[in-house]
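**Student:** coordinates only, no sequence provided:
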């Protein structure tokens, strides 16, 4: 199989956070703990897959969480125009992962059936559970469904040769992760199955959780999918930009050649 190029594209950050926002039962709960927000690009020749879409300035204003770059602007240095994106893997429908769907009008999305059922079902009657979702984003996914542009997966699924998706749940009912073949080996884009390296390496759950048992199980799944823990890519850890080489602008790092140093270095 031919390996893929993989890029992490940062579009936002939140730095007024503490460790209690990132870990349950943490002894140092009041210490600062920053968060980065990423999309991921997989490229092999002319074939380009986008993993998640980020959210735009409109959503940022609504939530009081401003962004640094709109999704379209963030992807531009990779030579990507929104109308050129034909496939998006949506790891889950939370606002910061599916909030930019409307900017990619030609894309078919890959989604777990469990995630669509969760985001449109009775659980959304509870404010705590629906808080990370935005109705307009979910409606955009439903509109894609009715126009024949949603491919559902039920657990493990193939997207391309060398690219597969795997449901973990935990943080959201239908959360899925992406396994991709790279020059460095099999990589797992963990998205919110592990927001930080510390979540999966030390078994520390993230506080926004639907099923804690699934979250712990997900920590094991993402490690089993990657050739090594150095190739598990958390969804929000600023360390990613320190461990992997930059690619052009400082908001893009290249993942597929492996890290400059190991996690424990």
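**Tutor:** Perfect, I can see it now. Being a predicted model, the structure only gives us computed values, none of them experimental. Residues are numbered from 1 along each chain as shown.
**Student:** switch to C-alpha atoms for all contacts and neighbour counts from now on
**Tutor:** Will do.
**Student:** and the gap between the residue sitting nearest the centre point of the chain and residue 7?
**Tutor:** In the chain, the C-alpha nearest the mean C-alpha coordinate belongs to residue 191, at 3.4 Å (Cα atoms, centre = their mean). Taken as Cα to Cα, to the nearest Å, the spacing of residue 191 relative to residue 7 amounts to 13 Å.
**Student:** one more: residue 203?
**Tutor:** When Cα to Cα is applied, the distance between residue 203 and residue 7 equals 26 Å.
**Student:** looking at these two, which is more packed in?
**Tutor:** Neighbour tally, residue 203 and residue 7, criterion other Cα atoms under 10 Å: the higher count belongs to residue 7, 22 against 15.
**Student:** next up, the contacts around the more buried one.
**Tutor:** Taking Cα atoms under 8 Å, 6 or more residues apart in numbering as the definition of contact, the neighbours of residue 7 are 40, 41, 42, 252, 253, 254, 255, 256.
**Student:** give me the neighbour count for the closest residue to it other than its chain neighbours.
**Tutor:** Taking Cα to Cα, 6 or more residues apart in numbering as the measure, residue 7 lies nearest to residue 254, with 4.6 Å between them; neighbours along the chain are not counted. Residue 254 is surrounded by 21 other residues when neighbours are defined as other Cα under 10 Å.
**Student:** does residue 254 touch residue 241 like I think?
**Tutor:** No. Proximity of residue 254 to residue 241 does not meet the contact threshold set by Cα atoms under 8 Å, at 9.1 Å.
**Student:** please, where are all the strands along the stretch 1-150 of the chain?
**Tutor:** 5-14, 35-44, 47-51, 87-89, 108-112, 150-153 (DSSP state E, counting those that start in this stretch).
**Student:** next, the one to line up against it:
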């Protein structure tokens, strides 16, 4: 099994280091950290897709003008998962499975680039995406990105545990080393994706947290810009904060067994790429 850490989107909100903690200019640098997993006998597996080719070609038809502006999204084909796969010598049909942390616009945009893949997500997330009528809900969930998916695989939480978290271990067609770990709060059906590499666990926590110092440090810290964004996007504040605390505890008590990272922290992506070389 080989794991590639991809950046499948560039978001540069105005605020610089008030968002990312390091940029010296007016805008921040937020990534869309996705995984490409080369499995033995199960083809390629993507964890989230970031923005896709259709988003790049017709962003205002596919995405909300509100989030394009708020996140100052840069639409470039080189950031798409499909283009990065091609650079690695693969093609779209090599991707047999996509495991989604959730269905937000910056996570599910590339689904149309892989029409033959099985798409795995918690049932509650799809229910929320299909039934939302709120201002933010209508803008975060973009049915244009996933209406044409043909091969859905839906799951209910539970069935097993993983380091004290509920887990879904039997993802259809996937090896037992890949798990869904429900982490609700950011959305009603949000989940992390855990991966047993044989040398320890990786946990892609999606948007359960946003900033590197929210885990792994005895004193937790988040920049004011990302603190505001998390608060704006949450669907269940109590659940979000509880799961963040659990992730923080996991990162301290099992730091030699589990490596955590989230979706949008550029420094975490840089660190994980360095580890995988």
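**Tutor:** Done, it's in. Predicted model, so just to flag it, every value in this text is computed and none were measured.
**Student:** the residue nearest to the centre of structure 1 matches what in structure 2?
**Tutor:** Residue correspondence, TM-score structural alignment: residue 191 of structure 1 in this structure matches residue 206 in structure 2.
**Student:** again, but for residue 157 of structure 1
**Tutor:** Residue-level alignment of residue 157 of structure 1 against structure 2, with TM-score structural alignment as criterion, gives residue 168.
**Student:** report the separation between its match and residue 194 of structure 2.
**Tutor:** Applying Cα to Cα, the value for residue 168 of structure 2 to residue 194 of structure 2 is 10 Å.
**Student:** any common contacting residues for those two?
**Tutor:** Each of 179, 180, 181 lies in contact with both residue 168 of structure 2 and residue 194 under the rule Cα under 8 Å, 6+ apart.
**Student:** sec struct for the second one, please.
**Tutor:** Per DSSP: H, G, I helix; E, B strand; the rest coil, the local secondary structure of residue 180 of structure 2 is strand.
**Student:** that one and residue 161 touch, don't they?
**Tutor:** No. The pair residue 180 of structure 2 and residue 161 fails to qualify as a contact (Cα under 8 Å) at a distance of 10.4 Å.
**Student:** neighbour-wise, which of the two wins?
**Tutor:** The neighbour count for residue 180 of structure 2 versus residue 161, taken as other Cα under 10 Å, is higher for residue 180 (29 against 12).
**Student:** now do the contacts for the more buried one.
**Tutor:** 167, 168, 169, 171, 191, 192, 193, 194.
**Student:** quickly note the distance from whatever residue of structure 1 lines up with residue 90 of structure 2 to residue 205 of structure 1.
**Tutor:** When structure 1 is aligned by TM-score structural alignment, residue 90 of structure 2 is paired with residue 80. When Cα to Cα is the yardstick, residue 80 of structure 1 and residue 205 of structure 1 sit 35 Å from each other.
**Student:** what does residue 94 of structure 1 give?
**Tutor:** For residue 94 of structure 1, the distance to residue 205 of structure 1 (Cα to Cα) stands at 18 Å.
**Student:** about what we covered before: conserved subset of the contacts of residue 7 of structure 1 in structure 2?
**Tutor:** Retained in structure 2 by both residues aligned by TM-score structural alignment, their matches' Cα atoms under 8 Å are the following of the contacts of residue 7 of structure 1: 40, 41, 42, 255.
**Student:** wait, the last one touches residue 8, no?
**Tutor:** Yes. The criterion here is Cα under 8 Å, and residue 255 of structure 1 meets it with residue 8 at 6.9 Å.
**Student:** wait, doesn't residue 94 of structure 2 sit right on residue 44?
**Tutor:** Yes. Taking contacts as Cα under 8 Å, residue 94 of structure 2 lies within contact range of residue 44: 5.8 Å.
**Student:** the more surrounded of those two?
**Tutor:** Counting neighbours by other Cα under 10 Å for residue 94 of structure 2 and for residue 44 shows that residue 44 has the greater number, 24 against 16.
**Student:** for that one, which non-adjacent residue is spatially closest?
**Tutor:** The shortest distance from residue 44 of structure 2 to any non-neighbouring residue, by Cα to Cα, 6+ apart, is to residue 95 (4.5 Å).
**Student:** which residues touch the one you found?
**Tutor:** 43, 44, 45, 46, 114, 116, 117.
**Student:** could you report the neighbour count for residue 185 of structure 1?
**Tutor:** If you count neighbours by other Cα under 10 Å, residue 185 of structure 1 ends up with 16.
**Student:** please disregard the earlier target; I meant residue 207 of structure 2.
**Tutor:** 27.
**Student:** what does the biggest helix by length in structure 2 contact?
**Tutor:** Among the segments of structure 2 that qualify as a helix by DSSP state H, the longest is helix 237-253. For helix 237-253 of structure 2, contacts defined as Cα under 8 Å, 6+ apart pick out 163, 183-186, 208-209, 214-218, 231, 234, 258-260.
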